[in-house]
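Novice: requesting a structural model of the entry that follows:
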Amino acid sequence: MSLRADAVLFDKDGTLFNFGATWDVWAAEVIAHLSGGDHHLQEAMAASAGYDLTRKRFHSDSPVIAGTNLEAAECLARVLPDRSLEEVELYLMKAAAEAPLSEAVPLVPFLAQLAAMDLALGVMTNDSEFAARAHLQTAGVEGMFDFIAGFDSGFGAKPDPDPLLAFAVATKIAPERVVMVGDSTHDLQAGRAAGMQTVGVLTGPALTAELEPWADVVLSDIGEVLGWLLAAE
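Specialist: Got it, this is the predicted structure:
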């Protein structure tokens, strides 16, 4: 059996977990909490974060979608006069760990299939490592990954290639034999810069046309990755 790669590195939000079903719902709760019920503050936070209060979903160009926890905190803190950036960042980190999770596909059997093929597996997210591990633990898959990193793990954040290259170093696999799978241009740009193969998935806000320039292939969801890995070139 010939595979296109020896390792798969996944983004988390919008990739392992469906973005809208997880984070659109979470954001509405966060905005309501931080505003203290003040409608004007809710509108200001939503505008700063690129969030539609009426439809309860992020705009496709929201800086929060592919940003780090710190960048999300900056968006909200700048319009919250009584809260410091540090306070908002800490709140978001803790709140994110309890976000309602919607798996893109049933993760345990999917990851077990990949592991059975001797593929090294990793997660690199622009969320915090604390939240990432909490989410993966809740889904029952934390122990199935050889590498888990967030923007605060010491390797940097996407679209910088350094955190992706850290995965290659940790698993001792050449970058060109690694596939970066993600739902945003940040994910795929980082993968290209790292010299990796890139797979885009449509379980986040980005459309096919946005991902295609940076992806070797765009798939509906991660469930199609296995077939792509097995396809002969």
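Novice: please make it C-alpha for all contacts and neighbour counts, starting now.
Specialist: Fine.
Novice: can you give me the buried ones in stretch 54-72?
Specialist: By neighbour count with 16 or more other C-alpha atoms under 10 Å, stretch 54-72 contains the buried residues 56-59, 62-72.
Novice: which of these sits closest to residue 218?
Specialist: Nearest to residue 218, judged by C-alpha to C-alpha, of the buried residues of stretch 54-72 is residue 66 at 17.6 Å.
Novice: so that closest one makes contact with residue 126?
Specialist: Yes: counting by C-alpha atoms under 8 Å, residue 66 does reach residue 126; the two are 6.9 Å apart.
Novice: gap between residue 141 and residue 28?
Specialist: 27 Å (C-alpha to C-alpha, to the nearest Å).
Novice: comparing the two, which residue is more hemmed in?
Specialist: Remark: of residue 141 and residue 28, residue 28 carries more neighbours, 20 against 16, as counted by other C-alpha atoms under 10 Å.
Novice: my guess is that one contacts residue 53. True?
Specialist: Yes: counting by C-alpha under 8 Å, residue 53 is a contact partner of residue 28 at 7.3 Å.
Novice: ok so, going back, looking at the buried residues of stretch 54-72, which two lie furthest apart in space?
Specialist: Farthest pair in the buried residues of stretch 54-72, by C-alpha to C-alpha: 56 and 70, 21.8 Å.
Novice: any idea which element residue 29 lies in?
Specialist: Per DSSP states H and E, residue 29 falls inside helix 25-35.
Novice: ignore the last one, residue 121
Specialist: Short version: residue 121 belongs to strand 120-124, going by DSSP H and E.
Novice: second input sequence below; structure requested for side-by-side comparison:
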Amino acid sequence: MAEIAGILFDKDGVLFDFQKTWGGWAADMIAGISRGDSLLAQRLADALGYDLQARVFRPDSFVIAGTAQQVADALAAELSEWEPSALFSHLKEETARAKQAESVPLRTVLTDLKRRDLRLGVATNDTVDAAKSNIASVGALDLFDFVSGSDSGYGAKPEPGMLFGFAEAMGLLPETLVMVGDSTHDMHAAKAAGFTRVAVLTGVATAADLAPHADVVLPDIGALGDWLDS
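Specialist: Okay, here's the model as predicted:
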């Protein structure tokens, strides 16, 4: 393996614990849109693959690796009174304000990686504005050299466009770069781009789900330092 020069992170399930961040947020979002209509609330939850009682996303939910537009489209199918563009804008604002649960103490871990002279980036299927807002809310945005969302013009994972965008922006060869993700979408994008594939378990997928598609599976991004040293 070539010497590592940069690391590209997925956001949800990697920088932030997926269920702790989005489980409660989804319950509040559904309650706000359904306005006391329990049948509508259940339909919205089912459309997202969300367990309304347990307040968690089911392992097979498309939301785990889906784009913001896909989430809006799934809800819009149940909400004829909402203009689709207005619903997308509403969700974009709500996700940007969502309280984030860090998977590890992000500033500490990322600062250590920066001290290794690594370029750091984010590639998420969320919108770029929401990504920047979420990361800024925990005081870590300044540590990233590149932030891209599904609306940044590179396409969405599992397509490798955002990964190629990071490599080009940093002036680095794909074989010197790592993609860290919590889903098979991330791993497939990494393979297509020629990145080293690192899976972490702070999302919903299990080690058994991810191991066949990854070069290594780590518990969380706090283990990256030891992995790089090894």
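Novice: overlay the chains and give the TM-score.
Specialist: Once superposed, the chains reach a TM-score of 0.98 (TM-score structural alignment, normalised by the length of the second structure), with 230 aligned residues with a C-alpha RMSD of 1.1 Å.
Novice: among the buried residues of stretch 54-72 of the first structure, which lie within helices?
Specialist: Among the buried residues of stretch 54-72 of the first structure, the ones falling in helices (DSSP state H) are 69-72.
Novice: what does stretch 223-230 of the second structure rub up against?
Specialist: Applying C-alpha atoms under 8 Å, 6 or more residues apart in numbering, the contact partners of stretch 223-230 of the second structure are 112-113, 218.
Novice: buried set for that stretch?
Specialist: For stretch 223-230 of the second structure, a neighbour-count test (16+ other C-alpha under 10 Å) marks residue 224 as buried.
Novice: before we move on, back to that, quick check, nearest of the buried residues of stretch 54-72 of the first structure to residue 99 of the first structure?
Specialist: Among the buried residues of stretch 54-72 of the first structure, residue 69 lies closest to residue 99 of the first structure (C-alpha to C-alpha), at 13.5 Å.
Novice: distance of the closest one from residue 97 of the first structure?
Specialist: Counting by C-alpha to C-alpha, the gap from residue 69 of the first structure to residue 97 of the first structure is 11 Å.
Novice: residue 68 of the first structure now?
Specialist: Distance of residue 68 of the first structure to residue 97 of the first structure, computed by C-alpha to C-alpha: 14 Å.
Novice: now do residue 134 of the first structure
Specialist: Distance of residue 134 of the first structure to residue 97 of the first structure, computed by C-alpha to C-alpha: 6 Å.
Novice: next: residue 193 of the first structure.
Specialist: Noted for residue 193 of the first structure: a distance of 29 Å to residue 97 of the first structure, by C-alpha to C-alpha.
Novice: go on, residue 205 of the first structure?
Specialist: Residue 205 of the first structure sits 21 Å away from residue 97 of the first structure, going by C-alpha to C-alpha.
Novice: then residue 13 of the first structure?
Specialist: 12 Å.
Novice: okay, those two: which has more neighbours?
Specialist: Remark: of residue 13 of the first structure and residue 97, residue 13 carries more neighbours, 28 against 20, as counted by other C-alpha under 10 Å.
Novice: now the more buried one. Nearest residue, chain neighbours left out?
Specialist: Leaving aside its sequence neighbours, residue 13 of the first structure sits nearest to residue 19 (C-alpha to C-alpha, 6 or more residues apart in numbering; 5.6 Å).
Novice: from memory that neighbour sits against residue 202, does it?
Specialist: No: if you go by C-alpha under 8 Å, residue 19 of the first structure and residue 202 don't touch, sitting 9.7 Å apart.
Novice: the two: which is more packed in?
Specialist: residue 19 (25 against 22).
Novice: contacting residues for residue 160 of the first structure?
Specialist: 190, 193.
Novice: and it? What does it align with in the second structure?
Specialist: When the second structure is aligned by TM-score structural alignment, the residue opposite residue 160 of the first structure is residue 159.
Novice: quick one: residue 191 of the second structure is in a strand?
Specialist: No: per DSSP: H, G, I helix; E, B strand; the rest coil, residue 191 of the second structure lies outside any strand segment and is helix.
Novice: the alignment partner in the first structure of it: neighbour count?
Specialist: Under the alignment (TM-score structural alignment), residue 191 of the second structure maps onto residue 192 of the first structure. Using other C-alpha under 10 Å, residue 192 of the first structure has 20 other residues around it.
Novice: these two touch, right, residue 192 of the first structure and residue 198?
Specialist: Yes: with contact defined as C-alpha under 8 Å, residue 192 of the first structure reaches residue 198; the gap is 6.8 Å.
Novice: shared neighbours, those two?
Specialist: Joint contacts of residue 192 of the first structure and residue 198 (C-alpha under 8 Å, 6+ apart) are residue 214.
Novice: is it true that residue 216 of the second structure touches residue 201?
Specialist: No: the criterion here is C-alpha under 8 Å, and residue 216 of the second structure misses it with residue 201 at 11.3 Å.
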